[in-house]
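Asks: My questions are about this predicted structure, shown below with the sequence.
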Amino acid sequence: MRKIAHFFSTISLLMMLTQTAQGNSELPTLGDATSGVVSAQQEHELGQVFLKMINSQVKTLNDPELTSYTEALIYRLAETSELQDRRISLVIIDSPQLNAFAAPGGIIGINAGLFLYAETEQEFASVVAHELAHLSQRHYARRVEAAQRQRIPSMAALLGSIILAAAGGGDLGAAALSSTIAGMQSEQLRFSRFNEQEADRVGIRNMARAGFDPRAMPRLFERMSRMEGGGPQLEFLRTHPVSRNRVADSLGRAEQYPVRNYQNNPSYHLMRMRVIVESSSSPENTARRLAADLETGHTSYPFATRYGLALAQLESGDTSKAAKTLKPLLASSPDNVYYRILNNRIRFAQAQQKEALANIKDILRLTPDNLPLTMTYADMLFKDKQYTAATRVLKTFSRTRKDDPEIWYQLAEAAGKAGDIEEVHKARAEFFFLTGNFDDAIKHLEYAAELPSTPFSTKTALKERVIEIQEYKKRMKL
């Protein structure tokens, strides 16, 4: 019931923000008609509110390797896209459903299940390129403009329906989405179809520019068209229906580009294995299945299956088998960062903490601010009860990724163990701010400012941050 209550409060908030955007007649014109309805800055601010609601209500997948890989792919596509505002935020939903979405202000949402359904990086990139196209073509602002003409505040309800569906709302999420769509008039439905066609066209063009295979999009669409009606795990198909005409149209557009040999990125298959292992309720069963696949040759990518097997064996506590399984991969690719991280995690679990920490620290010197390496190092320090060192690492890294709630959460945990109460309150404040709990964020900033040990200059900065959050609440009508 708590999630449902949050959902409806979010709907109200989004509708209010959308109506505010619709009602503002003094917005700057940025070169297109939609800028007179919703400015790019308003889209960004609405997107940040939406992201905070997602972070507070939806179970996200906090896997540094997966996040780092996906962000790199998104930025590669963004570089060649038509996006004017390239402030992009990624959220990976911990759900096996096939789904992805774009929200105003540069928000890209991807369900972990997309890694399971997209068989290659090219197919995965086609979905990302499609969602980026929704952003670059400013479909949100254009739908607000259409809704303003017809007095239908549908976009807020659509965003809210996405939240409920992503949160695992099941039939309720589907019903909310269906009723929202049903409430739109015929022009709205036509407009939605046009948006999807435009996102396909722009996405295919961008794939070719970025060096991806544009034919991957129709290949994925073709397979998806055979899945329609196949079950609740195919949530993507509710908001992205794949008709035969759409498959044919995307194929026709992709065929305009010359045939090339495209690289099959091995990292993508490692990420798929991470999702398989992490979504498993029994790592022991997963390990047995992957071991059987490896032994019988029932795998297209033996290196990825071996990596997944080592992961599953580590998760099940069988570190000696995990080390043995991973050894051939290290021998063939000694510089692979994913193999090196896993190898040192295994060593750490085998009571070789000092060696594992030294190894990760050495790699970090070569690639500073690397997300998976930094979070692995901080996690190892924490587990080794080096709480002050873990706090120092996370505090420094929080300046690089100040909008990542997971880093602030882990920083608060480490600081608490280290006895650094001021840092606990400051980290919790930022975590609560990023998850939409503004009142608690302000409380923790005030707690930190009231500590006798807090320096005067820090107290001043904390009070300024309180004012910033209060003004943000007022500006966003929260």
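Replies: Cool, the structure landed.

Asks: only C-alpha atoms for contact and neighbour calcs from this point on.
Replies: Will do.

Asks: how much distance is there from the longest helix along the chain to the middle of the chain?
Replies: With residue count as the measure and DSSP state H as the assignment, the chain has helix 186-210 as its longest helix. In this view, helix 186-210 has its centroid 22 Å away from the chain centroid, taken as Cα atoms, centre = their mean, to the nearest Å.

Asks: Against Ala21, how distant is Gln84?
Replies: Counting by Cα to Cα, to the nearest Å, the separation of Gln84 from Ala21 is 20 Å.

Asks: For these two, indicate the residue with more neighbours.
Replies: Of the pair Gln84 and Ala21, Ala21 is the one with more neighbours under other Cα atoms under 10 Å, namely 22 against 12.

Asks: measure the residue lying closest to the more buried one once chain neighbours are set aside to Pro153 for me?
Replies: Leaving aside its chain neighbours, Ala21 sits nearest to Val38 (5.6 Å; criterion: Cα to Cα, 6 or more residues apart in numbering). Distance, Val38 to Pro153, using Cα to Cα: 13 Å.

Asks: His425 is in contact with Gly416, correct?
Replies: No: judged on Cα atoms under 8 Å, Gly416 makes no contact with His425 at a distance of 9.2 Å.

Asks: so the spatially most central residue of the chain, which of the three states?
Replies: Against the mean C-alpha coordinate of the chain, by Cα atoms, centre = their mean, the closest residue is Val91 at 2.1 Å. Following DSSP: H, G, I helix; E, B strand; the rest coil, we place Val91 in the strand state.

Asks: and it, what is it in contact with?
Replies: Thr60, Ile107, Ile108, Gly109, Ile110 (Cα atoms under 8 Å, 6 or more residues apart in numbering).

Asks: Kindly recompute the last result at 7 Å.
Replies: Ile108, Gly109, Ile110 (Cα atoms under 7 Å, 6 or more residues apart in numbering).

Asks: burial count for Leu433?
Replies: Just so we're on the same page, residue 433 is Phe rather than Leu. As a burial measure, Phe433 scores 20 neighbours (other Cα under 10 Å).

Asks: name the element it belongs to?
Replies: Element membership for Phe433, per DSSP states H and E: helix 421-434.

Asks: Need the contact partners of that helix.
Replies: With Cα under 7 Å, 6+ apart as the test, helix 421-434 has contacts from 52, 403, 405, 408-409, 411-412, 415-416, 438, 440-442, 444-445, 447-448, 454.

Asks: Presented hereafter is structure B, for comparison with structure A:
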Amino acid sequence: MHLKRLLAASLCATLAVPPQAYAQAPGGRAGASAARAAVLDFGVASASASGAAGPNAGRPPAGKAGVATPGVATLAPNAAALVSGPLDDEADPVIPASIAQGVFGTYGGAQSRFGAAGSGQSANSSGTSGNASARSPAWVPQLPDLGDGSGGALTPQAERRIGERVMREIRRDPDYIGDWLVRDYLDSVAERLAASAAAQFIGGYRPDFDLFAMRDGQINAFSLPGGFIGVNTGLIVSTQTESELASVLGHEMGHVLQRHIARMLSQSERSGYAALAGLLFGILAGVLARSGDLGSAIAIGSQAYAVDSQLRFSRAAEHEADRVGFKLLAGAGYDPWGMVAFFERLDRASMSDAGVPAYARTHPLTVSRIADMQDRARRADYRQPRQSPEYGFVRARVRVLQDRSRGDYLDEISRMRAEIEDRVALNVAANWYGIAFAQLQVERYDDAAASLANARAAFTRVEAAEGGKAPRAPRSSSSLDVLAAEIARRAGRTDEAVRLAQAAHAAWPASHAATDSLLQALIGARRFKEAQTLARGEAESEPRQGAWWQYLAQSSAGLGDLLTQRRALAEKFALDGAWPSAIRQLKEARDMKSVGFYDLSTIDARLHEFEARYKEERAEDKDSG
């Protein structure tokens, strides 16, 4: 009886407090002082006092209606507002139990450039605005993600390690596209979006994003643990602007930044890291099912499919990723309407006879999602971003990389020519570039060189028109310069290939594609010493890139430097997860008579590390099996 009276008294006291006085605690682990400091203003305090009918008026911010939750802080009437991402939309879905509490945190930057998009205020049905000060704040203090950033038992380090093991298998898939020009471009877009996230304090966890393309005509993209994001070639080709592509990448990065995968996997975790690895390998089986045994993939990944579907079809997670992606998109200088345009095109495609696109199936396009992005785009500052020239060239290159046979390449050449002749090509220079790249695949080297010249001329005309005057020097791009060296090398003109590759590397020193092209040209010209020096420097700078170790091994073999060759091969095999081969290479290097004391000590230390990693992964595989 006393308990019932106590509960009744608590409820009465709770209902006596205005709904807007409640705030979200910062994860419950930052201490009482942080909980008191972290307050959220949902923009309804002044609306309640004046009778304004904003969409959030009268609604409690979280939990059951009118019931205080443990650990929340009260909000002073004049407290500064903090922007809360998922709570500024009347149509927000209820966060399902499948998502760990605290997933949805605070977004926005110290300098909010979105006005009402960050405050959650919008006009009501009669056209009356909400709180004017909330619609256009001058300066809004922000905090990093207030959710539980731990992702449960799965730490960011363990998540990255799982992602790397999954990527080993994906890189073995014949549909994996390791083309450096494509990878460089995707990573450059991700870098801009990640910089936007850092500037706006979005997410307390920002991994090193690693993007890659898969040869698949379906319009889809997917994120893996640890910052690995896959993009189907069909999606890249289906976009019409760089902002549309960036909007999809921003959405997938939103899943990673908010650690949606880690939070959901943590709920299914029962037996530690090995069980989680098993779940992720099940998801991998689904990704690779089209090239492997489907029955085996389903048997291996049955439990993982349930978790994966739980993520993909969670409306709350999709809304959250949309909003994070939108902030990344606009903050990075892309067109905010890019996300709206892409969603609307997919929505129209889903209503046609062609069937529902894969992206719409794995990322359900609801009316509320599209309306939410439309509303945010309308309220964002207008901008007309300058599209990177690499977007058009990479999109054309991907169109060709989707093909598999000589007949496919010839058909693609005809389609691109027809688009130019009919004046329907999105980018004439890009179409000529695609034609040149396709002609290279069918070994029509002279035709490829002529088409590339047409691409360069069209590109220069566009650059001059956009600049308002003729450029002082011929303009270029890494895609054009690398393809020129590639054509010369494949045609057997080794000296010309080296010269062109050296020029491309000098013009684009940060381009992996230019470096790769120069290494191939030097090895093809049997200039092994130069190749070894370059490959060694790249391997030391980026030891996680297996290509540099491979080139170091090849150039060392050409020089007869067996010690360096074996050590380089060991590193390449280790990155591929081929631990027995890596260990064997180090043992052979250790047993060489010419090995010195310093090299011997280094080799022994690396050998012990490889043996420990191999033993650890075997134990994990045994437990997960």
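Replies: Here it is on my side, so go on. Given the structure is predicted, the values throughout are model-derived calculations rather than measurements.

Asks: just checking, Gly109 of the first structure is part of a strand?
Replies: Yes: using three-state DSSP, the assignment for Gly109 of the first structure is a strand.

Asks: just to revisit the earlier point, more neighbours: Val38 and Pro153 of the first structure, which one.
Replies: More crowded of Val38 of the first structure and Pro153, by other Cα under 10 Å: Val38, with 26 against 21.

Asks: Let's verify the alignment partner in the second structure of that one: helix, strand, or coil?
Replies: The equivalent of Val38 of the first structure in the second structure is Leu154 (alignment by TM-score structural alignment). Secondary structure assignment for Leu154 of the second structure (three-state DSSP): coil.

Asks: Stretch 511-522 of the second structure aligns to what range in the first structure?
Replies: Stretch 511-522 of the second structure corresponds to residues 370-381 of the first structure when matched by TM-score structural alignment.

Asks: actually stretch 578-591 of the second structure, not the one I typed
Replies: The alignment of stretch 578-591 of the second structure onto the first structure (TM-score structural alignment) spans residues 437-450.

Asks: Then stretch 332-346 of the second structure?
Replies: The alignment of stretch 332-346 of the second structure onto the first structure (TM-score structural alignment) covers residues 210-224.

Asks: got the contact list for that stretch?
Replies: So stretch 210-224 of the first structure is in contact with 76-77, 80, 122-123, 126, 204, 207-208, 242, 247, 250-251, 254, 262, going by Cα under 7 Å, 6+ apart.

Asks: what do you get if the cut-off is 8 Å, keeping everything else the same?
Replies: Outside stretch 210-224 of the first structure, the residues touching it (Cα under 8 Å, 6+ apart) are 76-77, 79-80, 118, 122-123, 125-127, 204-205, 207-208, 237, 242, 247-248, 250-251, 254-255, 257, 260, 262.

Asks: hmm, which of the residues you listed are the buried ones?
Replies: Neighbour-count burial (16 or more other Cα atoms under 10 Å) applied to these gives 77, 118, 122-123, 125-127, 204-205, 207-208, 237, 242, 247, 250-251, 254.

Asks: Inside strands: which ones of those?
Replies: Members of those lying in strands (criterion: DSSP state E): none.

Asks: Quick one: distance of stretch 3-18 of the first structure to the chain centre.
Replies: For stretch 3-18 of the first structure, the distance to the chain centre is 21 Å (Cα atoms, centre = their mean).

Asks: likewise stretch 424-444 of the second structure?
Replies: Centroid displacement of stretch 424-444 of the second structure relative to its chain, using Cα atoms, centre = their mean, is 27 Å.

Asks: ok, now stretch 421-441 of the first structure?
Replies: Relative to the centre of its chain, stretch 421-441 of the first structure is centred 21 Å away, using Cα atoms, centre = their mean.

Asks: Mind listing what's buried along that stretch?
Replies: Of all the residues in stretch 421-441 of the first structure, those buried under the rule 16+ other Cα under 10 Å are 421-438, 440-441.

Asks: Quick one: residues contacting Lys459 of the first structure.
Replies: Neighbours of Lys459 of the first structure in contact, by Cα under 8 Å, 6+ apart: Ala448, Ala449, Glu450.

Asks: what helix or strand does it sit in?
Replies: For Lys459 of the first structure, the host element (DSSP H and E) is helix 456-475.

Asks: between that helix and helix 421-434, how many degrees?
Replies: 10 degrees (axes from the mean of the first three to the mean of the last three Cα atoms, to 10 degrees).

Asks: how close does helix 456-475 of the first structure sit to the second structure?
Replies: For helix 456-475 of the first structure, the mean deviation from the second structure after alignment is 2.3 Å (mean Cα distance after the TM-score superposition for the first structure).

Asks: ok, back up a step: my read is that the match of Val38 of the first structure contacts Gln267, right?
Replies: No: if you go by Cα under 8 Å, Leu154 of the second structure and Gln267 don't touch, sitting 10.1 Å apart.

Asks: how about the helices in the stretch 151-300 of the first structure?
Replies: 154-166, 171-182, 186-210, 216-225, 236-239, 244-254, 266-278, 283-296 (DSSP state H, counting those that start in this stretch).

Asks: any idea how far Asp32 of the first structure is from the residue nearest to Ala21 of the first structure?
Replies: Counting by Cα to Cα - Val38 of the first structure and Asp32 of the first structure are separated by 11 Å.
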